[in-house]
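> When you get a sec, could you give me coordinates for this:
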Amino acid sequence: MTNSIGTSMWSRVFRLRGTVILHIWWQVTLVVLFTTGIIFIHLNKFPIHFPMPILIDIMGVVTGLLLAFRTQTSYERYSQGSELWCQMTIYSRNLTRLIWTGVTPHDSQNIVEKKSAINLVLAFAVATKHYLREEYGYKYADLSNLLSHITTTHATPRNVSISHKETFDDVITTQRDVNCTNIPLEISYYIASYIKYCQNQPWDQPKCDAIVITAMHKYLSQLVGCLTTFEKIRKTPIPIAYSVHLTHITWIYTLAIPIQIVSRFEWNTLPIVALAGFALLGILEIGQEIENPFSYAANDLPLDQFCEDIRLEMEHVLMQSPVQAKDWISSDKNMPFYPKSFQTASELMRRSPEELENIMRRLETGPQAAAGRTAV
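As a prediction, this is how the structure comes out:
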C-alpha cells in the first residue's frame, strides 16, 4: 500500500496532462526575464533599496483573498455542474424504468414504441452535452442516429465558444447570427408527446395508469430543470470586471516582488520570484480553466463518458423483458425464511398465517439474535 501511495505521488509530481504548466510557462518566463532585468539594473546601474517590503505585505493579503475567492467560485460552478449531471442521470434512469416497465402490454408494437421513446431520453443527455459545448445541430456521430427521424429547427452543426469571444455583446450577436436552437428542449417535446400518447389511450385498452403518467411527467420536468440550470452555469460567466481586475492585481503583485527583495537576495531573487509567479499565476489559470466545466479540456467534466454510461445502462435494461414480481417471488430458488426454513416461497404460501408467524418468531429468537442481544 505504501508503494502504491508513493507511485501515485510521483506520478502526480511529474504529470503534465491536466496541469496548467503548459498554459502559464510563457507567463512565468516573462516574470523571470523581468526579474533578471531588475537584478542587472540593481547590480550594474543603480541600487534598488526598499527598507521594508511593505507592498508585499499589503498586497499579498489582498491578492491571496481574491485568488482564493476566484478559485472557490470557479470550483463551485464545477461542482454544481457535476451534481446536476448526476441528478440528470437519476431522472433519465427513472424515466427509462417507467417507460420500460410501466407501459403495457409488452407486445411488439409497445416494444418498438418504448424503445423509440427511451432513445429520445438518451438523445436528451447527448444533446445536452453538445448544447453545453455550444455545438449546435444534431449531425454528430453520437446524436444523428437518435434524431434522424424527427424534425429539428436547426440541422447544421455549429460551434460558438464563449471563451473565444472578446465581449459579451459579441457572444450574443454571434449566437443570434447562428440561429441556434435548444435541441434538448425540442427533444423534451417529443418525449412529452409519447407520454400524452400513452395517456390518451381508450379506457378499456390503457397502456399505463395515471400514477405512471404523473411520474413520467415529473421526471421529464426535472430533466428540463437540469437543462435550465446547466444554461445558467454556462451562460452566466464571472463578471468581466472582476476577472480583469484580479488579473491586473496578480501581475502587479508578482512584478513588484523582485523590486522589493532584490537588495536583500540579489541573484537569489530569481528562483524566489519564479516560484512565486508559478504559484500565483497557476492559481489564477486554474480558476479560469474550471470556470466552464463543459468543454474538452482535461480538467473538464467527462461528459462523453457520462453519456456513454447512460447508453450502456439503457441497453442493459432493454436486454431483458420487464420483470414481473410473481416470476421472482414464486421462484423455486426463493427461500424467504432461510436459514431457519428451507421451504420455497410456493411451499410457504400454502401454510397458514399462524405457521408463518411461528417461523418468523424462530428467526427472531435464533442463535444469531441471542448473540446480538448478549453483545448489546
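> CA atoms for contacts and neighbours, from now on please.
Noted.
> Strands along the chain, start to end?
135-136, 158-159 (DSSP state E).
> Trp85: which of those is closest?
strand 135-136 (18.0 Å; CA to CA).
> Centre of the chain to the closest one, how far?
Strand 135-136 sits 19 Å away from the centroid of its parent chain (CA atoms, centre = their mean, to the nearest Å).
> other SSEs contacting it?
Using 3 or more CA pairs under 8 Å, 6 or more residues apart in numbering; DSSP states H and E, the elements in contact with strand 135-136 are strand 158-159.
> Against which helices or strands is the strand it packs on packed?
Against strand 158-159 (3+ CA pairs under 8 Å, 6+ apart) you get strand 135-136.
> next up, for comparison:
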Amino acid sequence: MHTGRSYRLKEFLIWTRRTIYWVLAISIVPTLLYQAAGLKWLTIPWTVVALLGTATAFIIGFKNTQTYNRTWEARQIWGAILNSSRTWGIMSRDFITNDPQKTKELVYRHFAWLTALRYQMRESRAWENSSSRENEEYKQFYTIPEKETPLETELAKYITPTELNYILGTKNRAVQLMSLQSKSIKELLVQNQIDSYQFVEMERIVRDLYDQQGKSERIKNFPYPRQFATINGFFINLFCFLLPFGLLREFDKLNDGIEGIMKGNMVWLVIPFSVLISWVYTSLEQVGESTENPFEGSANDVPISQMSRTIEIDLREMIGETDLPPALQPRNNIIL
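Model (predicted):
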C-alpha cells in the first residue's frame, strides 16, 4: 500500500517505461513509411480508430472498477480480522481468570494463525503479476516481510515445538492452527475454567475467523476472470497498433493551414501524440493489473503484514506485556 500523497511522475514513468518504448516503436514505423517513404496510402479512417478506442475505454473502465472492488473487499476482510482478533484477545484475558499461561497460549497461537495466513496469502499464483519485469524491478523500493524470514522461524516465536512440527506437516496451516484453538477452548470447558456461555462465545469468534480466512482465500485463489483480462489486452494492443495509422491523414491535413518550418512536417507530430494517447490506455491497464491481486506482494497490496503486527501489539498490551515488537514502517512510502 502506498502511504504517501501520490506516486511521483518519475516513478510512474520508470514503472511504465517498457510500454512507452513499445508504443514509441509502433508510432515511428508507420510515420516514417508515410512521410519519408511516400507511402501515402498507409492510412485508415480515423472513425475506425475512434470506435475501437471507445470500446477499449469501456472495457478498461469495467476492468479497473472490478479490480478495485477486489482490493476493497480484501481490505474489508482484513479489517474484520482485526476486529475479531481484538475480541479474541479480550475474551482470552477476561474469560480465563485463573490461568495467565493459558491466556498467553491462546493469544500467541492466534499470532501464529495470523502469520500462517499472511504467508499463505503471499504465495505465488500463475495469474499474478508481481513477477513481471517492471514489478520485479520496483520491488527494490519496498520490503515484503514474508520473503525475508522463513515461515518456520516466525511460527517458532508463538507455538511450542510439538505444535510447530505438526503444523508444518499440514497443507493448510492456518486452518489447523485455528483447529487447535477450538480444541484448547473445548479443554477449558471440560476443566471448568470457562462456562458454556463463554465457550459458545469463543467458538463464535473461531467461526468468524474461519469465515474471514475463507473470504481471503477466495480472492487469493480465484483470479479476475481470464476471459475479460485477455480480451482487454487484445483490445489495447490493437488500438495502440492502429492509432498512428488513423492519425497520419489527420495531421497531414494540418499542413494546409501551417506556414514556416512546420509546413509539410506536421505528420511528424503523429509520433508524440500517438505515444501520449497510447500511454494513457496502457497505463490504465497496468494500474488495473497491479490492483487485481491484493495479496501478491506488489506495491499496491492490502498491508496484511502491517495489520498483523498491529494486532500483535494490541493483544500483547491486553495481556500486560511491555516488551512489544515495533510497528512496521513504510519504506519509500510503501508498506505491506
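> and among the strands of the first structure, the most buried is which?
With neighbours defined as mean count of other CA atoms under 10 Å, those peak in mean count at strand 135-136, which reaches a mean of 22.
> what would the strands of the first structure look like in a markdown table with distance to Pro271 of the first structure?
Listed next are the strands of the first structure as a markdown table, based on distance: least, CA to CA, whole Å:
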| stretch | distance to Pro271 of the first structure |
| --- | --- |
| strand 135-136 | 44 |
| strand 158-159 | 42 |
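> Nearest to Ser92 of the first structure, out of the ones you listed?
Of all the strands of the first structure, strand 135-136 sits nearest to Ser92 of the first structure, with 21.8 Å by CA to CA.
> Count the residues that sit near Ile81 of the second structure.
Residues lying near Ile81 of the second structure (other CA atoms under 10 Å) number 23.
> what's the matching residue for it over in the first structure?
Ile81 of the second structure maps onto Met88 in the first structure, with residues paired by TM-score structural alignment.
> Ala125 of the first structure versus its match, what's the distance?
8 Å (CA to CA, to the nearest Å).
> Likewise for Ile272 of the first structure?
Counting by CA to CA - Ile272 of the first structure and Ala125 of the first structure are separated by 48 Å.
> higher neighbour count, the two?
Shown here are Ile272 of the first structure and Ala125; by other CA under 10 Å, Ala125 has more neighbours (26 against 17).
> ok, and for stretch 77-96 of the first structure, which residues are buried?
77-78, 80-82, 84-85, 88-96 (16 or more other CA atoms under 10 Å).
> Mean distance of the longest helix along the first structure to its aligned residues in the second structure, please.
The longest helix of the first structure (DSSP state H) is helix 54-102. Its matched residues in the second structure lie on average 0.8 Å from helix 54-102 of the first structure after superposition (mean CA distance after the TM-score superposition for the first structure).
> Please apply the same query to stretch 242-253 of the first structure.
Mean for stretch 242-253 of the first structure is 0.9 Å (mean CA distance after the TM-score superposition for the first structure).
> re earlier: leaving out the residues flanking it, which one is nearest to the match of Ile81 of the second structure?
Leaving aside its chain neighbours, Met88 of the first structure sits nearest to Leu223 (5.8 Å; criterion: CA to CA, 6 or more residues apart in numbering).
> what residue of the second structure takes the place of the one you found?
Under the alignment (TM-score structural alignment), Leu223 of the first structure pairs with Leu209 of the second structure.
> wait, doesn't its match sit right on Ile81?
Yes - between Leu209 of the second structure and Ile81 there is a contact under CA atoms under 8 Å: 6.5 Å.
> show me what contacts the residue nearest to Met88 of the first structure?
88, 91-92 (CA atoms under 8 Å, 6 or more residues apart in numbering).
> quick one: the corresponding residue of the first structure for Tyr224 of the second structure and Ala298 of the first structure, what's the gap?
In the first structure, Tyr224 of the second structure lines up with Ile238, judged by TM-score structural alignment. Computed as CA to CA, the Ile238 of the first structure to Ala298 of the first structure distance reads 21 Å.
> and if you look at Lys232 of the first structure?
On the measure of CA to CA, Lys232 of the first structure and Ala298 of the first structure end up 22 Å apart.
> closest to Leu227 of the first structure out of the strands of the first structure?
So among the strands of the first structure, strand 135-136 is nearest, using CA to CA, at 14.9 Å.
> Touching the closest one from outside, list them.
The contact list for strand 135-136 of the first structure (CA under 8 Å, 6+ apart) reads 130, 154, 156-160, 180-181, 183.
> now, among those, which is nearest to Ile257 of the first structure?
Val160 (39.6 Å).
> Residue in the second structure paired with the closest one?
Matched to the second structure by TM-score structural alignment, Val160 of the first structure sits unpaired.
> Repeat that for Glu186 of the first structure.
Match for Glu186 of the first structure (TM-score structural alignment): Gln176.
> mind listing what that match touches?
Contacts of Gln176 of the second structure (CA under 8 Å, 6+ apart): 167, 170.
> same thing but 7 Å
Ile167 (CA atoms under 7 Å, 6 or more residues apart in numbering).
> quick one: it from Tyr210 of the second structure, how far?
In terms of CA to CA, Gln176 of the second structure sits 11 Å off from Tyr210 of the second structure.
> Name all residues that make contact with the spatially most central residue of the first structure.
By CA atoms, centre = their mean, the first structure has its centre lying nearest to Ser82, at 2.6 Å. Residues near Ser82 of the first structure by CA under 7 Å, 6+ apart: Leu301.
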